[in-house]
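>>> Have a look at this prediction, sequence included:
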Amino acid sequence: MSNVQVILNDHFYDFIDDWEQKFYFLVGGYGSSKSYHVAIKLMKKLFQEKRTALVVREVFGTLRDSCFSLLKEVAESMGVYNTLKFSTSPLHISFPNGSEIIFRGMDDPQKLKSIHNVSLIWLEECSEIKYEGFKELLGRLRHPTLKLHMILSTNPVSKSNWTFKHFFEDSKNKFFVLSDEELYQKKILIKNNTYYHHSTCDDNFFLPKSYTEQLEELEQHDPDLHRIARKGRFGINGKRVLPQFEIAPHEEVMEAIKGIRKPILKSGMDFGMVTSYNALLRLAVDHENKILYIYWEYYSRDKTDPEIAEDIKEFKDSRELIKADSAEAKPIKYYKQMGFNMRACKKFQGSRLAYTKKIKRFKKIICSESCGNTIDELKDLTYAVDKDGEIIEDQFNIDPHTFSAIWYALDDYEVSNLKGGNGIIAMKKPRGL
């Protein structure tokens, strides 16, 4: 392999021969040549050392026309094609020194169980793979003597994707590794045994100018895709549910609430199960100016009802009304028995859509910076889409427990037409101070 000549882009020179880290995370825009250089890196390593490498995508059926074809192309460009044996049934590449590349899809996890002594894994389009799948693959990465490596390549997606939360930041769980903005500026960074690499089409000297111009045109009619394809940056994918959502210092939020002439104070709770979260929010409505303030949150998981009751006992002491999910009759009954002033919200056919539209009618939704979980769920909340790319107005990219808590809290409030005599009590000072 020492006399093999292969053409590389300058930005990938260091990446190709660096094997000091366990993880290699490559993120970038369209046409940046990241997958091409991963294939070269893989080929070189397997010629140098006898290894078993695993190449993975979420759907097995996509591997033949992507990674397998790319590795064949790279083998030809390196002049080693005739030294390798390519099999299509099953997909497999054999090397003259005993190295091999096997291919698997995460849509058939049973086939992963037969894999042994894998010391090198490439996850192509890793953002499409589920986080549980990534952890399963980590368990398959083992060898008695060889150093272990995992290469992950992807186009950037939403910051709610596990790849961003694992390799950059998960604000909900107070986890921080690296700012993505720092990576965009420095292009290559090494942190926590991970080699980070960012690239765009500007890093590929072999692209025609017309391709770059085509990506630039996306900015006018599809800014989301332009951010992904041209800039190679994480962000919000899709249409935001609450574009009027703002974050403000807690003191400013409380001062604004105190200045409301007739504040309407509400509390709502969404019950979580074993793997989901309990969310309880305090809200203040400025009806005249159509502003919703979120100023207090309780957010937990893996807690029993008695534990939660202890956490939120201030609501019991104050007799503050909590509106909760009517589908959860047992916990509501329990909290009532424990002395909480809790009632079931009103649910009806189509209530998810009706409540979502109601919240969208606020001119502003201002959230205290102290409500970190609410911010994490609502700041970049986007609509789910159907198979035709059309938005589904009552489904979202995540399960936003804090959004449900807002629905329940405001089930008897109408943003556009609130009139007297409906039992709503105005309070002069918000609780929770």
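Noted; the coordinates are in hand.
>>> okay, CA-based contacts and neighbour counts for the rest of this
Will do.
>>> Can you point out the buried residues in stretch 84-104?
Leu84, Phe86, His92, Ile93, Ser94, Phe95, Ser99, Glu100, Ile101, Ile102, Phe103, Arg104 (16 or more other C-alpha atoms under 10 Å).
>>> Confirm the second one sits in a helix?
No - the secondary structure assignment for Phe86 gives strand rather than a helix, going by DSSP: H, G, I helix; E, B strand; the rest coil.
>>> before we move on, the earlier item: which ones among the buried residues of stretch 84-104 map onto strands?
Within those, residues falling in strands by DSSP state E are Phe86, His92, Ile93, Ser94, Glu100, Ile101, Ile102, Phe103, Arg104.
>>> take the one below as the second:
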Amino acid sequence: MTSQNQTQVKLTELIAPSFYNIHWDIVEHKHTHYKLSGGRGSTKSSFISLEIILGMMQDPQANAIAMRKVGRFLDESVFQQLIWAINALGASNDWKIRYSPLGLTYTPFGNKIIFRGADDPQKIKSVKLANGYFKYSWFEERAEFDGEEEERTILQSLMRGGSEYFVFYSWNPPKSMNNWVNQDALQTREDTLTHHSDYRTVPPEWLGEQFLIEAEALKETKPKAYEHEYLGIATGTGGQVFENVTVRAITAEELDRFDRIYHGLDFGFAADPAAYEKMHFDKARMRLFLFGEVYGPRLGNTKLAGKIRSLNPLNRLVTADSEDPRAIDALNELGLRVTGAKKGPGSVDFGMEFLSDEINEIIIDPRRCPNAAREFTNYELDRDKNGNFKGSYPDRDNHTIDAVRYALEDVMTARKAKIRNKKKYGFN
């Protein structure tokens, strides 16, 4: 440690045993690229944050950049994670924290950590440093990025003017083994170390009793989901996004019990169809039932309003695509109650992951919702020119899917807030 204000801390009290060898690999600079995948609670992000902070406190020329695909998620992830590492190392007196814009500065040397989102690549390309160079780069939640080409473009701007570099990648593997990030982990390069970890190699007291209870409960009830979420295993083999869909008739008895009804609307443009979906969300069992649909191209506002009214006789609030405020105003003038979805950066990815991962089962009645049944069962990721699945969701043949996302926007927002409140930075 370089400052008398820092508390002496044993790294074995902060780094899980599965990362001991990687720590020494970094000390000896045996590799440049460190690709660390794993399940929940594997502490890969904790390890990376500690290595970056330790390295910067030993090298006056070392600066770092931490990145997410969507910039608005930086504060609640890598920024807080690095602050955790500073505090865990007893070095808080030697670091200056800036919240707007996000930044961390090691005051004895003046070297910095900056934070950027790849949703605005120009901001990464235009980054300039007064002193030193970007010795450390961190791609957090790597699976969110669009592929190796995007990473290479970013690194070509960052890896200049220095003598040695460390590039860290951390991610929870997507379900599909064909996803580009899972395929990349199979590749070998002399300057790259690839590592996979899960919570079973972490001291139990670091994670807490409830974490272990939740893991064991999922293992018992949904072993495949347990393997994917907690062990970080790619349990799927193809590009199908929704592996939790059941297409079947919804019974009259089930319909009578539905009490949490939601309505969503995706407007049609030109030849694209408008899509309205009516659904029930079973929060206790995390099941979604689709049992009402309006779907078709060139539906005028009057005709669309009439069809929706027949499925929504109590005139419950409909959440619609906010990209067409004039259509929303027109439907409200016709007597419907329609509001625009809030959307925002990252809302598509979060919504798709909520529908595909958080919901245990999506039951679609094929007679009442034939187009939803078709779109949900056929929706797949695109492939890049090398045949690997891309990390982004294709914007086509997804009109009913978008309508469902809009309808459940408040449910997903509440779920996200709950996850955020429960999250303990340092062991993710």
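Thanks, I have the structure now. Predicted model, so just to flag it, every value in this text is computed and none were measured.
>>> so what number do they get for TM-score?
Superposed pair, TM-score by TM-score structural alignment, normalised by the length of structure 2: 0.52. Supporting alignment: 244 aligned residues with a C-alpha RMSD of 3.1 Å.
>>> outside of stretch 213-231 of structure 1, which residues touch it?
28-30, 155-157, 200-201, 212, 233-238 (C-alpha atoms under 8 Å, 6 or more residues apart in numbering).
>>> and if we set it to 6 Å?
Stretch 213-231 of structure 1 is contacted from outside by Gly29, Tyr30, Pro156, Arg233, using C-alpha atoms under 6 Å, 6 or more residues apart in numbering.
>>> Look up how far Lys35 of structure 2 lies from the aligned partner of the third one in structure 2.
Per TM-score structural alignment, the equivalent position to Pro156 of structure 1 in structure 2 is Pro173. Here Pro173 of structure 2 is placed at a distance of 12 Å from Lys35 of structure 2 (C-alpha to C-alpha, to the nearest Å).
>>> Who has more neighbours out of the two?
Pro173 (25 against 20; other C-alpha atoms under 10 Å).
>>> now the more buried one, what's its secondary structure?
Recorded secondary structure, Pro173 of structure 2: coil (three-state DSSP).
>>> State the helix or strand in which Met279 of structure 2 lies.
Taking DSSP states H and E as the definition, one finds Met279 of structure 2 inside strand 273-282.
>>> For the next helix or strand after that strand, what is the distance to the chain centroid?
Sequence order places strand 287-297 as the next helix or strand after strand 273-282 of structure 2, per DSSP H and E. Centroid separation between strand 287-297 of structure 2 and its chain, computed with C-alpha atoms, centre = their mean, to the nearest Å, is 26 Å.
>>> likewise stretch 79-87 of structure 1?
Using C-alpha atoms, centre = their mean, the offset of stretch 79-87 of structure 1 from its chain centre is 39 Å.
>>> How about stretch 18-35 of structure 1?
Its chain's C-alpha centre and that of stretch 18-35 of structure 1 lie 19 Å apart, by C-alpha atoms, centre = their mean.
>>> Val27 of structure 1 -> structure 2?
That one, Val27 of structure 1, aligns with Ser37 by TM-score structural alignment.
>>> Check the mean deviation of the helix or strand encompassing that match from structure 1.
Assigned by DSSP H and E, Ser37 of structure 2 belongs to strand 33-38. Following superposition, strand 33-38 of structure 2 is found to deviate from structure 1 by 0.7 Å on average (mean C-alpha distance after the TM-score superposition for structure 1).
>>> packing partners for that strand?
Packing partners of strand 33-38 of structure 2 (3 or more C-alpha pairs under 6 Å, 6 or more residues apart in numbering; DSSP states H and E): strand 166-171, strand 192-197.
>>> show me where the stretch 51-200 of structure 2 has helices.
80-88, 121-125, 148-158, 180-184 (DSSP state H, counting those that start in this stretch).
>>> looking at those, which is closest to Tyr133 of structure 2?
In terms of C-alpha to C-alpha, the element of the helices of the stretch 51-200 of structure 2 nearest to Tyr133 of structure 2 is helix 148-158, at 8.1 Å.
>>> Enumerate the positions of that closest one that are buried.
Residues of helix 148-158 of structure 2 classed as buried: Ile154, Leu155, Leu158 (neighbour count, 16+ other C-alpha under 10 Å).
>>> ok so, going back, now render the helices of the stretch 51-200 of structure 2 as JSON lines, adding distance to Phe281 of structure 2.
Shown next, in JSON lines, are the helices of the stretch 51-200 of structure 2 (distance: least, C-alpha to C-alpha, whole Å):
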{"stretch": "helix 80-88", "distance to Phe281 of structure 2": "33"}
{"stretch": "helix 121-125", "distance to Phe281 of structure 2": "38"}
{"stretch": "helix 148-158", "distance to Phe281 of structure 2": "37"}
{"stretch": "helix 180-184", "distance to Phe281 of structure 2": "32"}
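>>> wait, which of those is closest to Leu381 of structure 2?
helix 180-184 (10.7 Å).
>>> counting contacts, what elements does that closest one pack onto?
Against helix 180-184 of structure 2 (3+ C-alpha pairs under 6 Å, 6+ apart) you get no helix or strand.
>>> Name the residues of it that come out as buried.
Buried residues in helix 180-184 of structure 2, counted by 16+ other C-alpha under 10 Å: Trp180, Val181, Asn182.
>>> Tell me, how many residues neighbour Ser114 of structure 1?
By other C-alpha under 10 Å, neighbour count at Ser114 of structure 1 equals 8.
>>> Tell me the counterpart of it in structure 2.
Here Ser114 of structure 1 is matched to Ser126 in structure 2, going by TM-score structural alignment.
>>> How many residues are close by Gln210 of structure 2?
9.
>>> now Ile391 of structure 1
Using other C-alpha under 10 Å, Ile391 of structure 1 has 16 neighbouring residues.
>>> And for the one 5 residues further on?
Here the neighbour count serves as a burial measure; for Phe396 of structure 1 (other C-alpha under 10 Å) it reads 17.
>>> Wait, it touches Asp386, no?
No - counting by C-alpha atoms under 6 Å, Phe396 of structure 1 sits too far from Asp386 to count as a contact (11.0 Å).
>>> With that, I have no additional questions.
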